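Undergrad: got a predicted model here, sequence first, then my questions.
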Amino acid sequence: MAEVQLFGLWGSFFSHRIEIALKLKGVEYEFIEEDLSNKSPLLLQYNSIHKKVPVLVHKGNPIAESRVILEYIDDTWKGHPILPENPHERANARFWAQFIDEKCRVALRNAYGCQEKEREEEATREACELLKTLENELKDRRFFGGDRIGLVDIVANFIGFWLGAIQEALEVKLFTEERFPKLYRWSEEFVNCSIIRESLPPRDKLISFMRRRYGLSS
C-alpha cells in the first residue's frame, strides 16, 4: 500500500484541489478512482460521516473534506507553502477560501441550475456581484497568494477551469473577460501553470459530463 492515497473522482474539482497541493509539495501518491454510484467499502470506512470524496489517507490515517486536507498537507510537508506564515494573512486566506466555497460556488450553482427566468436573473446578479467582490480582493496580483499559488487559488480551481466547461456545456456566458478582466486573467494564469495543467481532466470529457449532468444531450 502506498504511504499516501487519494480517494477521488476524475471530474471532481474537490479532488483536484488535493492533487494540486500534493503536486506542489512534490508528494508521491496513489490516486484511487471512486464510483459514487457504487462507493467502495474503503471510502465508506474512511469517510463514514459524509461518504464523499476526496479522502486523503496518510500512513493509514484518513482525512476528509478538501479544505481540511489542504491544511493537513501544508502542515505535514514542507516546501511551497500553501498558507501564509503570518497569522493575519493565514486567517485572511481561510476567510476567502470559505467565501469561495460558501458564497461564490453556491451562487454560481444557483445561477446555472435555475429553471425559472426571474429566479435565474436574480441568481445571476448575485453570482456576478460575488465574483466582482472576489476580483476586487485579487487586485493586480498574479495569484491570490501573490507570486505563487496558495490556498485561495487552489480552492478557486472551480472558477479557474470547471466554470468554463460548464459555460460551454450550457452555452451561456457569465464569467467573461469583459465582465471580470482581472479574475479572467488570473484563471488563464492558473490553468497554464504546468502543475495545474498536468492534473486537469480532459476538457472535452468534462464538457460532455456537464451536459449529461444538466440533462442535455452529449
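TA: Received the coordinates, thanks.

Undergrad: okay, CA-based contacts and neighbour counts for the rest of this
TA: Fine.

Undergrad: give me the number of residues near His88?
TA: Residues lying near His88 (other Cα atoms under 10 Å) number 10.

Undergrad: ranges for the helices of this structure?
TA: Here the chain has its helices, by DSSP state H, at 13-25, 41-46, 66-76, 87-99, 105-113, 117-138, 151-155, 157, 163-170, 181-191, 194-199, 203-213.

Undergrad: list the buried residues in the second one.
TA: Going by neighbour count (16 or more other Cα atoms under 10 Å), the buried part of helix 41-46 is 43, 46.

Undergrad: so which elements touch it?
TA: Using 3 or more Cα pairs under 8 Å, 6 or more residues apart in numbering; DSSP states H and E, the elements in contact with helix 41-46 are strand 61-64.

Undergrad: out of the helices of the chain, which one sits most buried?
TA: Comparing the helices of the chain by mean neighbour count (mean count of other Cα atoms under 10 Å), helix 151-155 ranks first with a mean of 25.

Undergrad: how far does that helix sit from its chain's centre?
TA: Remark: helix 151-155 is offset 7 Å from the chain centroid, using Cα atoms, centre = their mean, to the nearest Å.

Undergrad: could you do stretch 135-150 as well?
TA: The answer for stretch 135-150 is 16 Å, by Cα atoms, centre = their mean.

Undergrad: buried residues of it, list them for me.
TA: Going by neighbour count (16+ other Cα under 10 Å), the buried part of stretch 135-150 is 135, 138, 142-145, 149-150.

Undergrad: related to what we said a few turns ago, quick one: closest of the helices of the chain to Gly60.
TA: Checking these against Gly60 by Cα to Cα gives helix 41-46 as the closest, at 9.6 Å.

Undergrad: before we go on, here's another structure to hold up against the first:
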Amino acid sequence: MTDVKLLGLWYSPFSHRVEWALKIKGVKYEFIEEDLQNKSPLLLESNPVHKKVPVLIHNGKSICESMVIVEYIDEAFEGPSILPKDPYDRAVARFWAKFLEDKVPAVGKTFFRKGEEQEKSKEEALEVLKILDNELKDKKFFVGDKFGFADIAANFVGLWLGAFEEASGVVLVTRETFPNFCAWRDEYINCSENKEYLPPKDELIAHFKARFQAVAAGSK
C-alpha cells in the first residue's frame, strides 16, 4: 500500500500540475491544504530549502518543485505516460516546459504592477504569448495530439491567466491577436484528460479578485 500525500494550495497552478499527474496515473493521494502565512512543520521539514508548495510525500520521502514531481510521478507509478515515449518528442516537451517555467512568471507579474512597471511587464508578457502562439500554429497540443507534459507545464496560461484577466480587468489575450494560442486553450480546457481536473474558474476569479483588491488597497 503506497502512502501518497500532496502539500499544496487549492488555487495554485503549481499544486494542480501535480494533482493532474496523479489523477492521470490513477494514484490515490491525500491533499493537505497549506497556509503560507503559517507554514506547517510538515512543509518546513519536507521542503527546507524553498519552504514552498507543492511537495509530494511518497512513502515518507519528499519530492519538491512541481515539474520535477510530475516527472517523478510519471516514472514511479503505472498508468498512461505523461512524457512522450519518443526521445525527440520527450526533448521537445522538456524544452517547452522549461521555457514556460522561465518565461510565464513575467506574465503573472503584469497583473500585480501599476503604471509604467505594468506597461513594461505587459510588453514582456505579450512577447511570450506571441512565441507560444507561433509554436501552437496547426497544433492541438505542444507535442502531437495528446495532452501531456508541456501542456501541464502551461497550466497557468491555460486557465489561470483567464481568471487573472477577469479578476483584474487587465486583458492580454484576444482571439484576434493570438488565435493559435486561444485554440490550444480551448482544447486544453475541454479535453477529456483535463476538464474534470480543473478547479472552478469562478472560484479562482473570486479568490484573485480579493487578492488584487488587497494589493491595490495596500499601495494607496
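TA: Now that the structure is in, tell me what you want to look at. Only a predicted model underlies this, so the values are computations on that prediction, with no experimental measurement involved.

Undergrad: just give the TM-score of the two.
TA: In this superposition the chains share a TM-score of 0.91, using TM-score structural alignment, normalised by the length of the first structure; 215 aligned residues with a Cα RMSD of 1.8 Å.

Undergrad: turn the helices of the first structure into TSV, columns for distance to Phe31 of the first structure.
TA: Compiled in TSV, these are given as follows (distance: least, Cα to Cα, whole Å):
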stretch	distance to Phe31 of the first structure
helix 13-25	9
helix 41-46	13
helix 66-76	15
helix 87-99	24
helix 105-113	25
helix 117-138	31
helix 151-155	18
helix 157	19
helix 163-170	23
helix 181-191	21
helix 194-199	11
helix 203-213	18
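
Undergrad: nearest to Asp75 of the first structure among the buried residues of stretch 135-150 of the first structure?
TA: Out of these, the member with the shortest distance to Asp75 of the first structure (by Cα to Cα) is Gly150, at 13.6 Å.

Undergrad: not counting sequence-adjacent ones, nearest residue to the closest one?
TA: Of all residues not flanking Gly150 of the first structure in the chain, Ile82 sits nearest, at 4.5 Å (Cα to Cα, 6 or more residues apart in numbering).

Undergrad: verify the stated contact: the one you found with Asp153.
TA: No. Assessed by Cα atoms under 8 Å, Ile82 of the first structure is found out of contact with Asp153, at 9.4 Å.

Undergrad: counterpart of stretch 137-146 of the first structure in the second structure, which residues?
TA: Using TM-score structural alignment, the residues of the second structure aligned to stretch 137-146 of the first structure are 135-144.

Undergrad: kindly reformat the buried residues of stretch 135-150 of the first structure as JSON lines containing distance to Leu163 of the first structure.
TA: Converted to JSON lines, those look like this (distance: Cα to Cα, whole Å):
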{"residue": "Glu135", "distance to Leu163 of the first structure": "15"}
{"residue": "Leu138", "distance to Leu163 of the first structure": "18"}
{"residue": "Arg142", "distance to Leu163 of the first structure": "19"}
{"residue": "Phe143", "distance to Leu163 of the first structure": "18"}
{"residue": "Phe144", "distance to Leu163 of the first structure": "18"}
{"residue": "Gly145", "distance to Leu163 of the first structure": "21"}
{"residue": "Ile149", "distance to Leu163 of the first structure": "19"}
{"residue": "Gly150", "distance to Leu163 of the first structure": "20"}
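
Undergrad: out of those, which sit inside strands?
TA: Secondary structure from DSSP state E places none of those in strands.

Undergrad: closest to Leu183 of the first structure among those?
TA: Using Cα to Cα, those come closest to Leu183 of the first structure at Glu135, 5.3 Å.

Undergrad: which residues touch the closest one?
TA: The contact partners of Glu135 of the first structure, by Cα atoms under 8 Å, 6 or more residues apart in numbering, come to 180, 182-183.

Undergrad: same deal with Asp3 of the second structure?
TA: If you count contacts by Cα under 8 Å, 6+ apart, Asp3 of the second structure has them with 29, 57-60.

Undergrad: show the buried residues in the residues you listed.
TA: Buried members of the contacts of Asp3 of the second structure, scored by 16+ other Cα under 10 Å, are 29, 57-58.

Undergrad: of those, which is the nearest to Phe14 of the second structure?
TA: Of these, the one sitting nearest to Phe14 of the second structure (Cα to Cα) turns out to be Ile57, at 15.5 Å.
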